[in-house]
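**Student:** Here is the input, now give the coordinates:
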Amino acid sequence: MALFGSIATVRAQLAHAAHFQAAFAYLDEVLAPGSAGMKRILAVAAGKTERVELSGGAFALEQAYLTKERAQGFFESHRAYIDVQVIVSGEELMEVADVAKLTVGEDFTPGKDLIKYQMFGAASVLRLGAGEAAVFFPVDGHMPSLAVSSPALLHKTVIKVPVIR
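**Tutor:** Got it, this is the predicted structure:
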């Protein structure tokens, strides 16, 4: 099931997993105050996403957007990648539920690693701010990008770590 908390907490939980090394090396660089990586993410324009290739088949999606009301969101999951969602600036709510409890709305696999689910009212809610992360595995239906109180600008990076089969 999902992991969440400070980068240090999440790293401690995944220290044994070698396939997360590229993600943590990247985070060490982009979360360092004043680093080129942090400046790059903070320069992403609202509504834009930039892709950064990492080693081992992983990649990062550096994003900036306005958080949204829950009614505008949707639950999603992925089969091929684990999401490591890290807030760089701002704050957002994320909901998470076991995919076994969700009803598939649209399955875009294998062409796109995305399954969308119908709305679900009994999810757990996470509140994350700068320097915090949530890790969503294929069993975790998640609805990120939600406003805490009203829509606000957020900068984040989502690292896609390949699932080991």
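**Student:** going forward, measure contacts and count neighbours with C-alpha atoms only.
**Tutor:** Will do.
**Student:** And the helices in this structure?
**Tutor:** Secondary structure of the chain by DSSP state H: the helices cover 7-14, 21-30, 36-42.
**Student:** helices or strands next to the last one in the packing?
**Tutor:** Counting contacts by 3 or more CA pairs under 8 Å, 6 or more residues apart in numbering; DSSP states H and E, helix 36-42 is packed against helix 21-30, strand 59-66, strand 81-89, strand 153-162.
**Student:** Tabulate the ones you listed (JSON lines), appending distance to Phe75.
**Tutor:** Output for the helices and strands packed on helix 36-42, formatted as JSON lines (distance: least, CA to CA, whole Å):
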{"stretch": "helix 21-30", "distance to Phe75": "24"}
{"stretch": "strand 59-66", "distance to Phe75": "18"}
{"stretch": "strand 81-89", "distance to Phe75": "13"}
{"stretch": "strand 153-162", "distance to Phe75": "16"}
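**Student:** One more, please, to line up against the first structure:
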Amino acid sequence: MIIDKLENRHRYQHLHPRIAAALAFLADTDLSALPKGRHSIDGDNLFAIVNDYDTQPAGTEPFETHKRYADVQFVVSGEEAFGYLPLAGQATLAPYHEAHDFVEYDYQANKDDACFIPLKAGMFAIFMPEDMHMPGTGEQPVRVRKVVCKVLL
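**Tutor:** All right, here's what the predicted structure looks like:
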């Protein structure tokens, strides 16, 4: 997992060419003007999903991981916290969902080991397949616009 401000994106160009392209897209696009939904950058290799939502209390949603894609999550406006925990053999809630590339994990079974990290407007987080994460949380509801770039590894 990596957390930083978009202005420091140059530090992560070497991770993967599509991660570099995702960070360039986030920096060069008027994200406040994009409509909600999926936006193709490079077909299924790299695409962005624009979401507007209110944060929820931790545990409302499960932890998740992905097998084929990395997430580059960028907060355009608002602020949220995300739960984080390294993947280390935790029991899944259901089998891997191949069509949507995710596995879910029980919050209650992992809450004592998880940490919650704030992600403010202008910041991004990169989640690799070994990073359990629970985005969109907060103690009080806050309206958030976030763009998630899905990067095929």
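**Student:** Put one on top of the other, what's the TM-score?
**Tutor:** TM-score for the superposed chains, counting by TM-score structural alignment, normalised by the length of the second structure: 0.89, backed by 148 aligned residues with a CA RMSD of 1.6 Å.
**Student:** and of the helices of the first structure, who's closest to Gly141 of the first structure?
**Tutor:** The closest of the helices of the first structure to Gly141 of the first structure is helix 7-14. By CA to CA, the value is 18.6 Å.
**Student:** hmm, back to that, now the helices of the first structure in a markdown table, with distance to Ala80 of the first structure and mean neighbour count?
**Tutor:** A markdown table is the format used below for the helices of the first structure (distance: least, CA to CA, whole Å; neighbours: other CA atoms under 10 Å):
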| stretch | distance to Ala80 of the first structure | mean neighbour count |
| --- | --- | --- |
| helix 7-14 | 18 | 15 |
| helix 21-30 | 16 | 17 |
| helix 36-42 | 25 | 17 |
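**Student:** which one of these lies closest to Val84 of the first structure?
**Tutor:** Among the helices of the first structure, helix 21-30 comes nearest to Val84 of the first structure, with 8.1 Å by CA to CA.
**Student:** And the contacts of the closest one?
**Tutor:** The contact list for helix 21-30 of the first structure (CA atoms under 8 Å, 6 or more residues apart in numbering) reads Arg11, Ser35, Ala36, Gly37, Met38, Ile41, Leu54, Ser55, Gly56, Ala58, Ile159, Val161.
**Student:** Check stretch 50-65 of the second structure too.
**Tutor:** Residues outside stretch 50-65 of the second structure that contact it (CA under 8 Å, 6+ apart) are 34-39, 80, 83, 102-108, 129-134, 136-148.
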